[in-house]
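Colleague: below is the sequence, then the predicted model.
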Amino acid sequence: MENLVNNKTMFENIYKGKKVLVTGHTGFKGSWLCLWLKMLGADVFGISNEIYKAPNLYEAADIDSQIVSHIADIRDLNKMTSLIKNIQPDFIFHLAAQPIVKLAYEEPVDTFTTNIIGTANILEALRVLNYPCIAIMITSDKCYDNVEWVWGYRETDQLGGKDPYSASKGGAELIIKTYFHSYFKKNSSVKIASVRAGNVIGGGDWAANRIVPDCFRAWASNEKVVIRSPNATRPWQHVLEPLSGYLRTGQLLHQEKIDNGEAYNFGPPTDKNYTVIDLIKALANDWDADNKDILNVEDSNFLESGLLKLNIDKALFDMQWIPTLDFDQTAIFTSEWYKNYYQKLTDQDSLQFTTIQIEQYVRVAQSKDISWALR
């Protein structure tokens, strides 16, 4: 994998030869991150409690053959401490979570224990071991107490939520803050950052009750799409956008160019608002199918926010991070991946096509002189 991009200077080569642990590595975002880290020359390790039922990107791209994988539950403190002690990672990207809003309503306690106690266990293992490590703790835009205002939430805005999923992410943020101020702020070898993003889309996501996988599953079977909230606005972004932010955060924290213990938002520009319907139409434009009809079914069984935006000024100011893709490019990247998978339009397998999309994304970033893509 490394020789595909060995002439690149992404993130100033900070990950080359480093041991990087990704929790939740078998998931959608974790799989993309593992591939990108391999392309950056990192030695990648993963911890997840399961490999999701096929289809999934982790198996489709044969990621298991390229990293050292551990199947374990992040709610098991002793296991987390043992694994981190044995791996001795230079970097940790903590993505392991219960990520589905609807499932959180059905299984709130499992959601709380996974998202809150699991986060605490990773930080506790680092506290006990206390050797040099950069830990990027990934939560969600839904960690904020959403009051449906029209401007983007800043990192200093109130945390919390009215639904189980949002509450679990707000709770995880409080755990991160507590560990930083109590243990990692002074005289510690551990440096941490909290990073927040939401409504990430891209190829290889097959999770239930998510609009993009629901669309392509339906279209691939020539069926109608069932949606809940057609006019809900979300900060849609391609999966590589927040991942570039997470990697940038790890780079600058390692180089001591940003402060320990800070929080950062990653999302699209706040002046661009797109609804669920906007997204579906954009995805459908690049998909050749006989039936793109939308069947709108309102689900009144649980609360979902109508408007949610993030303010990304802090990432711009501290890290010179800006989004790489616009909304149309995001839709095209996503549709093209699923077209390659379902319609077999090329002879490239999922690993090759995913790798190509990472390289395409990097080239777009370089053409825009975005800081992380340049020396």
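Modeller: Received it, and whenever you're ready, just let me know what you need.

Colleague: make it CA atoms for all contacts and neighbour counts henceforth
Modeller: Noted.

Colleague: can you pull out the helices in the stretch 201-350 of the chain?
Modeller: 211-220, 240-254, 276-285, 313-319, 327-343, 350-367 (DSSP state H, counting those that start in this stretch).

Colleague: no no, the stretch 51-200 of the chain
Modeller: Taking DSSP H, counting those that start in this stretch as the criterion, the stretch 51-200 of the chain contains helices spanning 57-60, 77-87, 101-106, 108-112, 118-129, 164-179.

Colleague: out of these, which is the most enclosed?
Modeller: Stretch with highest mean neighbour count among these: helix 164-179 (a mean of 23; mean count of other C-alpha atoms under 10 Å).

Colleague: you'd agree residue 207 is up against residue 216?
Modeller: No - the criterion here is C-alpha atoms under 8 Å, and residue 207 misses it with residue 216 at 11.4 Å.

Colleague: who's more crowded, the two?
Modeller: For the pair residue 207 and residue 216, the greater number of neighbours falls to residue 216 (25 against 18), based on other C-alpha atoms under 10 Å.

Colleague: then this one, side by side with the first:
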Amino acid sequence: MHYLITGHTGFKGSWLSLWLTERGHRVSGLALDPLPGGLFERAGIGALLAQDHRVDIRDAAAVSAAITSVAPDVVFHLAAQPLVRESYAHPRETFETNAIGTLNVLEAVSATPSVSAQVIVTTDKVYRNVDREAGYTESDPLGGDDPYSASKAMADLLTQSWVKSFPAAPTAIVRGGNVIGGGDVSHDRLLPDLLASFVAGSAAEIRYPGAVRPWQHVLDCLNGYLTVADALIAGTGTGAWNIGPGRDSFVTVGELADLAARYWGGGASWSTADGEKPHEANLLALDAAKAERLLGWRNRLRFADSVEWTIDWQKAVLAGSDALTISRAQLAAFEALG
């Protein structure tokens, strides 16, 4: 089976590329250049790929040419501008990347006869957020106040419209939460920022320590994506799916920071950031009962284990261990939990 991943140089895309190649599949990618020091670069993911296209997802002609060249069996669309604060700084780029970029992929896939399934990745932030404690279900209204959330809701609605309006490969939309794991060097994300401060020996600054997020290890999230793709290939699985963490992972930003500092050791600490901060949702939670009930998917790692695995990966790499070997070992350990 030949898989194409858009955004394959990013954090989730790199792990997904590695996982699929470990399962014996051919994998190609379409993305911008990777951030320095991330999993893609450290683990040499590029050497594992059949084709590696460096394309701006906003360029419809380039996206079409790349997908035509690959002629994949299955497409995972992960490419996005994924950061809330970045969306305030560059709203036009965010809307064009997340909404129009998704349209470009959908259009190109519809014109590629080899594709038998496509998985469009959005986010938990597509839901109209009313800070309720019960998790949002797939049928809840979509919305978004900040440019990032609105742009991903637009991508989600655009996908729903496309598959109802035009010929399309069997399509699923997957909505995940905040993922953590080894090799994430994205700017303005909590755990990478914490670890960067811990490595530097400085106190990390936290914007909203009381905000609740549904933390999930990247392998649990990607296992959900793969489960949905397998269902599509088998002739089911279309529609929207929440791939969220268990209730034990619904903790505050401050609690995650405390746990990370304890696992890191060496006097690691954090403080609350001063100054004006842009709006971010105070509470986000997903109800993944549909995927658990209909697909048999479940989270395998507890919240504390997810944090520990992330820090173990980072410490091992800093100590000089090979990132590809560590990542393969964590993948094998995760699959053994199933």
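Modeller: Everything's here; your move. None of these values were measured; they are calculated from a predicted model.

Colleague: got TSV for the helices of the stretch 51-200 of the first structure, with distance to residue 248 of the first structure too?
Modeller: Output for the helices of the stretch 51-200 of the first structure, formatted as TSV (distance: least, C-alpha to C-alpha, whole Å):
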stretch	distance to residue 248 of the first structure
helix 57-60	23
helix 77-87	22
helix 101-106	28
helix 108-112	28
helix 118-129	21
helix 164-179	19
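
Colleague: nearest to residue 280 of the first structure, of those?
Modeller: Smallest distance to residue 280 of the first structure across the helices of the stretch 51-200 of the first structure (C-alpha to C-alpha): 19.7 Å, for helix 101-106.

Colleague: among the helices of the stretch 201-350 of the first structure, which is the most enclosed?
Modeller: Greatest average neighbour count among the helices of the stretch 201-350 of the first structure goes to helix 240-254 (a mean of 23), per mean count of other C-alpha under 10 Å.

Colleague: onto which residues of the second structure does that one map?
Modeller: Using TM-score structural alignment, helix 240-254 of the first structure lines up with residues 219-233 of the second structure.

Colleague: that stretch vs the first structure - mean distance after superposition?
Modeller: Superposing on the first structure places stretch 219-233 of the second structure at an average distance of 0.6 Å from its equivalents, by mean C-alpha distance after the TM-score superposition for the first structure.

Colleague: show me the contact partners of that stretch.
Modeller: Stretch 219-233 of the second structure is contacted by residues 12, 15-16, 74, 116-119, 170-172, 174, 176, 179, 181, 237-238, 243-244, 295, 297-301, 331, 334 when judged by C-alpha atoms under 8 Å, 6 or more residues apart in numbering.

Colleague: quick one, which of the residues you listed are buried?
Modeller: Among the contacts of stretch 219-233 of the second structure, the ones that count as buried by 16 or more other C-alpha atoms under 10 Å are 12, 15-16, 74, 116-119, 170-172, 174, 176, 179, 181, 237-238, 243-244, 295, 297-301, 331.

Colleague: matching residue 117 of the first structure against the second structure, which residue comes up?
Modeller: Per TM-score structural alignment, residue 117 of the first structure is aligned with residue 100.

Colleague: pull the contacting residues for its match.
Modeller: Counting by C-alpha under 8 Å, 6+ apart, residue 100 of the second structure touches 58, 155.
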